[in-house]
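Asker: Need a 3D model of the sequence below.
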Amino acid sequence: MTSSGTTVDRPARQLVAGAAGHFVEFFDFLIYSYLAIYFAGQFFPSSSGSQLVPLLSAFAVFAVGFLVRPVAGLVIGVFADRYGRRAAMSVSVWMMGTSSLLIAITPTYAHIGVGAPIVLVVARLLQGLSAGGEYTAAAAFLVESAPAHRRALFSSFMFVSSSVGKMVALGVVASLAGVLGDEAMRSYGWRIPFALGAVVAIVAWWIRHRSQETLASAPDGDSPAKPGLFEALRRHPVPSLQVVGLVAGIGGSVYLWTTYFPTYAALVTHLGASSSMIASLIGLACYTVAAPVVGVLADRVGTRPLLYAFAISTAVGTVPLLHLMSAGFAGALTAQIIGLVFTSFGTSIMAAVLVQLFPQRVRVAGTGFPYALSIAIFGGTVSTIGTALVNAGAESWFGWYIAGLSVITLISTISLRGRRRRETPGEQGASAQAEPAGSTRAGERA
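Answerer: Reported below is the predicted structural model:
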């Protein structure tokens, strides 16, 4: 019996199905960030003589994709709570593939003028819609598929899959850059990874199509009304605020070390793009190994100690780590590995913590909207804020910004203490037995 009250026949298949979309999401999102340095000038030609101007424009479009995430988190979340997690995950992965294909075939500014950045924005909006509903639908699917004593472990595979997606994205981009060279990459090479992303999305959909639904059916003779669009926010305002706060620091840290790191390293150090990507690839490999280890540990000691470990280590360590990057390749690599280990304390268990703040009836919508809102505000703007600070000669403030976000997560973790989520009579039997918020392993050790 799983946490959703349903019986899952093949948990391993469920694990792959839930994680597959997160792989595609981060492959698609990350190749945009990694390739921005190559295609930015083709969509946003600079008239100022500064190479940072088109790059800033490209990252501004990157942030646009996050603006629609809260809407998608709410709408797709309600869809998942009404019609099932598997259906919602299928919709999100199709949107991912379509948006990636659209970017791959979009003409440049030289060919269609202002139409080029407009199409790019449309594609990013579509990516944002898909990603806005993907994480929480898949997170609920995984936690509901997991045995009660393995929820944090299953949760950790959300970011194992995203790390693998990032490593594959880095590997593809680095390999193409090495084979084709800088000129060819700026001309046409950057399109290849986006086309590959569309193909991978089809494979992920096929895997999910064969998975088992985890949304528990209502008892016989009982047909409760479908959850409303704002029901989760209206009935569970405190958990909604807690989600925003918990995700603030985790989102800022994960997008720094896994998304923006290669570009930031190239901007503030003398490392070339290739060297910074190699450092990022090694760091992500360490992060991928660390994630399930953290998940197993959380299933033994509870999730809250790991949240404290993330918040305190990131708040104290981010500024020194960013300074360490100035010590050449070895310094950048060391900073990347340590930063990602700190980040894994939060990301590995985040799904297990967040989805258990809400009853199953409104779980995906309740988590999806505040999660996507927080990611949009604090995660999606990391690249833009970091690049703008570098452009203004104030890059030293960037580390303090990330540290400040971690303090918000620390305060939110403290607010979880002693909180209990209890099912209403109508919800019992259609979802997990009531447990402490953010719990795993019977809840008492969270």
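Asker: CA only for contacts and neighbour counts going forward, please
Answerer: Will do.
Asker: what about Glu231, how many residues close to it?
Answerer: 15 (other C-alpha atoms under 10 Å).
Asker: Distance of the residue nearest to it when sequence neighbours are not counted relative to Gln14?
Answerer: Sequence neighbours aside, Val362 is the residue nearest to Glu231 in space, at 7.5 Å (criterion: C-alpha to C-alpha, 6 or more residues apart in numbering). Distance from Val362 to Gln14, counting by C-alpha to C-alpha, to the nearest Å: 21 Å.
Asker: you'd agree the residue nearest to Glu231 is in a helix?
Answerer: Yes - checked against DSSP: H, G, I helix; E, B strand; the rest coil, Val362 lies within a helix.
Asker: One more, so I can put them side by side:
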Amino acid sequence: MSTTISGEIQPEAGIGKRDPKKAAMSGWIGSALEYYDFALYSQAAALVFPAVFFPSGNPTVAIIASLATYAVGYVSRPIGAIVLGAWGDRHGRKNVLTFAMLLMGVATFAVGLLPTYGKVGILAPILLVTLRLVQGFAVAGELGGASAMIVEHSPDARRGFFASFSLQGTQFGSILAMGLMLPLAAVLDDNQFQTWGWRIPFLLSAFVILAGFVIRRRVEEPPVFLAQSDETKAKRQFPIVELVHTHLWVLVRCILMTLTNVIGMATLVFGVAYATQDGYGIGFTKSDFLWVTLVANVVAVVTIPMFGALSDRIGRRTLMLVGGIGGGLLAGGYLWAIDQGSLPLVFVCVVVIQGVFFQMWNATFATFYQEQFPMRIRVTGFAVSQNVGLMIAAFFPSIFTAIAPPGTTNVPLVIGSMTFGICLVAALATFLSAETKGTSLEDLETPSGAGQRSLKPSSV
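Answerer: From the prediction side, this is the model:
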């Protein structure tokens, strides 16, 4: 017989079994492929798109407009989070992951076929923005669905370790994207790279469509999800409605915590434009900063599972606080290293900030967010909080460029101070959240579970 805890049906003896290794591997592969697509765009928006899809008369306007199209992808993410989150909560994690992967692959392939501004004028950026909106919608369901599946398959004492593999997959996807962009940027001259070279990695997304379909079809739903009856699911409110009614303050805290992503926006998005665009006059090449981004992601692949496992021992909140505050404090130093024109110093800074401090936060947040919400709204709660926060954070590079355009003095101080201030806000939201390390999934379903426990923070 199945048992019921706070309205949730617990698995019967015959309804599957937890398989954390298989769930973690499927999450890793799927996240790698989907974030390969997403990472391509972020690099192209800083390196190529200002000259390809926008008029060349004013370099500052072109940089701001290109980075804004990068941010536009995050505007559609909350919509995708609501729609795909509800799908994942009601019809299964597996179904939503398959659809999200296929949609992302098609959109990214289409970017590689777009005409330039010189050929079709204003239609070029319009088409670019449209496809970026589709990308944002698709990716909104990926990490929420994948990490929910892993958390629900994993033993309580090792959720942080297993769930970290979906985050490691996102970093590997970025490495794969850079591994294709880097040789193209190094071998081709600027004209060849901007004319056709950048398109090759986008067109290779055709393989993502096929791989995504095969991989996601083989993923098994967590037993705890399969154990629910159709009658139980039918009686529930629409997930976003229940989320707002029952976990609003938890949602707000998770959104604020997500603003920690300003570290990456300041370093690997704005920082790339600051270092390579002619308007700023720093003089680094596109190839230089493809290497910088590649090294940051390689280090992250190593550190993420380490910090995921550490979160199972010392807690999620401690790592998120140290990582967010430390990375925010040092972001200005990274921009200062760029300002000095020292590539070795840039590499040291990016390893410390992105590879170590930010990954303390990044390796841990997915597990922490999933543990804040009960199963019936888990994908929606994670997806909405993460993607609303990312939508806000994604506009920071354009805001940074507007506040510190080419010709501004003390860019590292101005942008570094803003980055640190935003990280402090995120850290306060983390401090006000209850620790969830070691809490059983059954306890997370009760009214006194993580999301609805006392707001008094536990000791760090």
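Asker: mind listing what the aligned partner of the residue nearest to Glu231 of structure 1 in structure 2 touches?
Answerer: Counting by TM-score structural alignment, Val362 of structure 1 corresponds to Ile377 in structure 2. By C-alpha atoms under 8 Å, 6 or more residues apart in numbering, Ile377 of structure 2 lies in contact with 86, 89, 239-240, 242-243.
Asker: Please flag which of those sit within helices.
Answerer: Among the contacts of Ile377 of structure 2, the members falling in helices (DSSP state H) are 86, 89, 239-240, 242-243.
Asker: out of those, which are buried?
Answerer: 86, 89, 239-240, 242-243 (16 or more other C-alpha atoms under 10 Å).
Asker: Nearest to Thr130 of structure 2, out of the residues you listed: which one, please.
Answerer: If you rank these by distance to Thr130 of structure 2 using C-alpha to C-alpha, Ala86 comes first, at 23.3 Å.
Asker: Which residue in structure 1 aligns with the closest one?
Answerer: Match for Ala86 of structure 2 (TM-score structural alignment): Val78.
Asker: Please name the residues that touch the nearest residue to its match once chain neighbours are set aside.
Answerer: Spatial nearest neighbour of Val78 of structure 1, chain neighbours left out: Ala365 (5.0 Å); criterion: C-alpha to C-alpha, 6+ apart. The contact partners of Ala365 of structure 1, by C-alpha under 8 Å, 6+ apart, come to 73-78, 80-81, 229, 232.
Asker: try 6 Å
Answerer: For Ala365 of structure 1, the contacting residues are 74, 77-78, by C-alpha atoms under 6 Å, 6 or more residues apart in numbering.
Asker: cool, Pro54 of structure 1 as well?
Answerer: Counting by C-alpha under 6 Å, 6+ apart, the residues that Pro54 of structure 1 touches are 40-41, 44, 46.
Asker: gap between it and Thr269 of structure 1?
Answerer: Distance from Pro54 of structure 1 to Thr269 of structure 1, by C-alpha to C-alpha: 20 Å.
Asker: Per the alignment, Arg217 of structure 2 pairs with which residue of structure 1?
Answerer: Aligned partner of Arg217 of structure 2 by TM-score structural alignment: His209.
Asker: For that match, the count of nearby residues, please.
Answerer: 15.
Asker: Same question for Leu432 of structure 2.
Answerer: Around Leu432 of structure 2 there are 16 residues (other C-alpha under 10 Å).
Asker: again with the one 3 residues further on
Answerer: Taking other C-alpha under 10 Å as the neighbour definition, Glu435 of structure 2 ends up with a count of 22.
Asker: What of Val414 of structure 2?
Answerer: Counted with other C-alpha under 10 Å, Val414 of structure 2 comes out at 15.
Asker: which SS class is it?
Answerer: helix.
Asker: Surely Ile15 of structure 2 is in a helix?
Answerer: No - assigned with three-state DSSP, Ile15 of structure 2 falls outside any helix and is coil.
Asker: That one - nearest residue in space that isn't next to it in sequence?
Answerer: Using C-alpha to C-alpha, 6+ apart and skipping the chain neighbours, the partner closest in space to Ile15 of structure 2 is Pro223 (5.8 Å).
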